[in-house]
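In: sequence and predicted model, in that order:
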Amino acid sequence: MEKLESQFLQDKQERNTAMIDVLQHLTAIKNETTFGFEDMRGEFRSLFEAYDEKVSVYKTQVDNITTHLATSEEEINNRIIKTMEELERVQSEQEERLDTCRSEVNSLRTHITNLETPIIRLVNMSQQWPVPPSTCAATQVLTAASGSIAVVEAGKYDNNIDCEWIINLPAGNKILLKWIYIDMEIKDNCPYDYVTVKNLNTNQLEYGNTMCGPLLPNNLLIESNRIRIAFHSDGSNTGRGFELHYLGTE
């Protein structure tokens, strides 16, 4: 009996010891599991924080790109608008210039048409010119609707002579000049021998200046009914002078 009780107590103690070991083992497992979960939680937390940080960075970059794209689109639109406005301005200027050119061409056509008839008349008259030219003799006033002017009829003019012809036609007339020849001493600015044509209504020299040498002046329709043609020679070097025909036209 005592032996059984002793055996029972020994078994009980062993069982208690074994249960204590089991509880300690379970406690250790629990602690290890708890520590493992805490470590995993920390890692997950770190991962989520890093993820949130990257998401925030990406979001900022996306916002910047969106803003840049919006700004670029606005700049492009503004440039397109400015380009279109510039094209419209250039087109308008070109149209204005084209209108001006058309107007000038029409005006020139009208002028040529107006000039054509008196030129033809003058050419026809010059081919059959019956009246001898009015030659150099001080001051002469010509009132005929047409005529011829020359320094001399033949040969060369004298040194040191001055003469002038004043063509005086009724108001409203214009005077057309047709040069036949010019032959006098040549020098820059014509300081020696020369001829001038002056508009007596504007007091301005036609052709811009004095004329000399052998170069034939252009035929000219003068918008005036009164002009003065003057000739001068110095003390040396002479020539044939000049000859021209004039015609008055309304």
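Out: Looks like it came in fine.
In: only C-alpha atoms from now on, for both contacts and neighbour counts.
Out: Will do.
In: the residue most central in space within the chain and residue 44, how far apart?
Out: The centroid of the chain falls nearest to residue 90 when counting by CA atoms, centre = their mean (8.6 Å). For residue 90, the distance to residue 44 equals 67 Å [CA to CA, to the nearest Å].
In: do residue 177 as well
Out: Using CA to CA, residue 177 is found at 110 Å from residue 44.
In: hmm, back to that, which SS class is the residue nearest to the centre of the chain?
Out: Following DSSP: H, G, I helix; E, B strand; the rest coil, the label given to residue 90 is helix.
In: pull the contacting residues for it.
Out: Contacts for residue 90 (CA atoms under 8 Å, 6 or more residues apart in numbering) come out as none.
In: of residue 177 and residue 44, who's got more company?
Out: Shown here are residue 177 and residue 44; by other CA atoms under 10 Å, residue 177 has more neighbours (20 against 12).
In: quick one, what contacts that one?
Out: Contacts of residue 177 by CA under 8 Å, 6+ apart are 219, 220, 221, 222, 244, 245, 246, 247.
In: reduced to three states, what does residue 176 come out as?
Out: strand.
In: what about it, distance to residue 247?
Out: From residue 176 to residue 247 the distance is 5 Å (CA to CA).
In: dropping in the other structure now:
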Amino acid sequence: DGTVQELLEILGIPYSGPRVAACARCMDKVAAKHTMGRHEIPTPDAVAFNRTAFRELVAADTLPEIVERLGLPLVVKPASQGSALGVGFAISAADLPGALLAAFSYDERVLIERHAVGRELAVGVLDGEPLPIVEARPRDEDRFNYDARYEIGRTDYVCPAELSDAEAAAVREVALQTCEALGVDGFPRVDLILGLDGPLVLEVEAIPGLTDTSLLPMAAEAAGISFEELCGRIIEPARAGST
């Protein structure tokens, strides 16, 4: 959320990756949504509110209107969490209060988003250039949740994703546009859904994971970049004193 970056700047320690404001903007899904909207980047429709508003206004009067406006199913997300933590799904209107309560256990604000149907894609960007596109295909579940994301064997990945030239170009273009709009540089990852009407941006990980199941190293490997080389390229700007 930019906290570590701000501390490093105070201490005068060079670092790689996005600056403070960009990290904070990406971590805050509500702020990121608003920014993408201003730049006309396609993203699923959503509404957001905090815990107080939910208690005093939303629960009794507004939920039916939200369902009518966005349609079902809905995705409910904590506003400032990554790795799909706290993400819930409302298949029916009756599911929505429980999904909201679960999301509020992780954050004071939540985002209710129209569920986008399509292929789950990720575009890593390294030094301003898109890496091969990754497609995530959960094996036994129809949603890419925290367990499916981090437990080896729960999700199949295809990299490069099997896309037409036009589809791949559209996905790469919107990923780069999103990074520019959010002010993100370095080595971000853009998560998207590719539906019948084109790509929709879900969110941007300003500092993506680098674990055994992480998508950025997978995409780099598909581009012929070893993990060691990837790490070297990530830290090179800081080593060179260019933050």
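Out: Cool, got the structure. Fair warning: this is a prediction, and the values are worked out from it, not measured in the lab.
In: superposing both, give me the TM-score.
Out: Aligned and superposed, the two chains score 0.20 in TM-score terms (TM-score structural alignment, normalised by the length of structure 2); 77 aligned residues with a CA RMSD of 5.5 Å.
In: ranges for the helices of structure 2?
Out: Secondary structure of structure 2 (DSSP state H): helices located at 3-11, 20-27, 29-38, 51-53, 63-70, 96-104, 146-150, 165-182, 215-222, 227-239.
In: out of those helices, which gets nearest to residue 204 of structure 2?
Out: helix 20-27 (5.9 Å; CA to CA).
In: coming back round to it: redo the helices of structure 2 as CSV? Include distance to residue 122 of structure 2 and mean neighbour count.
Out: Putting those into CSV (distance: least, CA to CA, whole Å; neighbours: other CA atoms under 10 Å) gives the following:
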stretch, distance to residue 122 of structure 2, mean neighbour count
helix 3-11, 24, 13
helix 20-27, 15, 22
helix 29-38, 17, 18
helix 51-53, 31, 13
helix 63-70, 24, 15
helix 96-104, 23, 20
helix 146-150, 13, 17
helix 165-182, 9, 18
helix 215-222, 7, 22
helix 227-239, 17, 15
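In: returning to what we had before: list residues touching both of residue 176 and residue 247 of structure 1?
Out: Residues touching both residue 176 of structure 1 and residue 247 by CA under 8 Å, 6+ apart: residue 118.
In: what's the following helix or strand after the helix or strand residue 101 of structure 1 falls within?
Out: Residue 101 of structure 1 is part of helix 2-127, with elements assigned from DSSP states H and E. Following helix 2-127 of structure 1 in sequence order, the next helix or strand is strand 139-142 (DSSP H and E).
In: in that following strand, what counts as buried?
Out: By neighbour count on 16 or more other CA atoms under 10 Å, the buried set for strand 139-142 of structure 1 is 140, 142.
In: and for stretch 66-81 of structure 1?
Out: Buried-residue list, stretch 66-81 of structure 1, by 16+ other CA under 10 Å: empty.
In: gap between that stretch and the chain center?
Out: Centroid separation for stretch 66-81 of structure 1 versus its chain: 29 Å, with CA atoms, centre = their mean, to the nearest Å.
In: list the contacts of that stretch.
Out: Against stretch 66-81 of structure 1 from outside (CA under 8 Å, 6+ apart): no residues.
In: how does it look with 10 Å?
Out: Contact with stretch 66-81 of structure 1 is made by 60, 61, 62, 63, 64, 65, 82, 83, 84, 85, 86, 87, as judged by CA atoms under 10 Å, 6 or more residues apart in numbering.
In: dump those to CSV, plus neighbour count and distance to residue 98 of structure 1.
Out: Shown next, in CSV, are those (neighbours: other CA atoms under 10 Å; distance: CA to CA, whole Å):
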residue, neighbour count, distance to residue 98 of structure 1
60, 12, 56
61, 12, 54
62, 12, 53
63, 12, 52
64, 12, 50
65, 12, 48
82, 12, 24
83, 12, 22
84, 12, 21
85, 12, 20
86, 12, 18
87, 12, 16
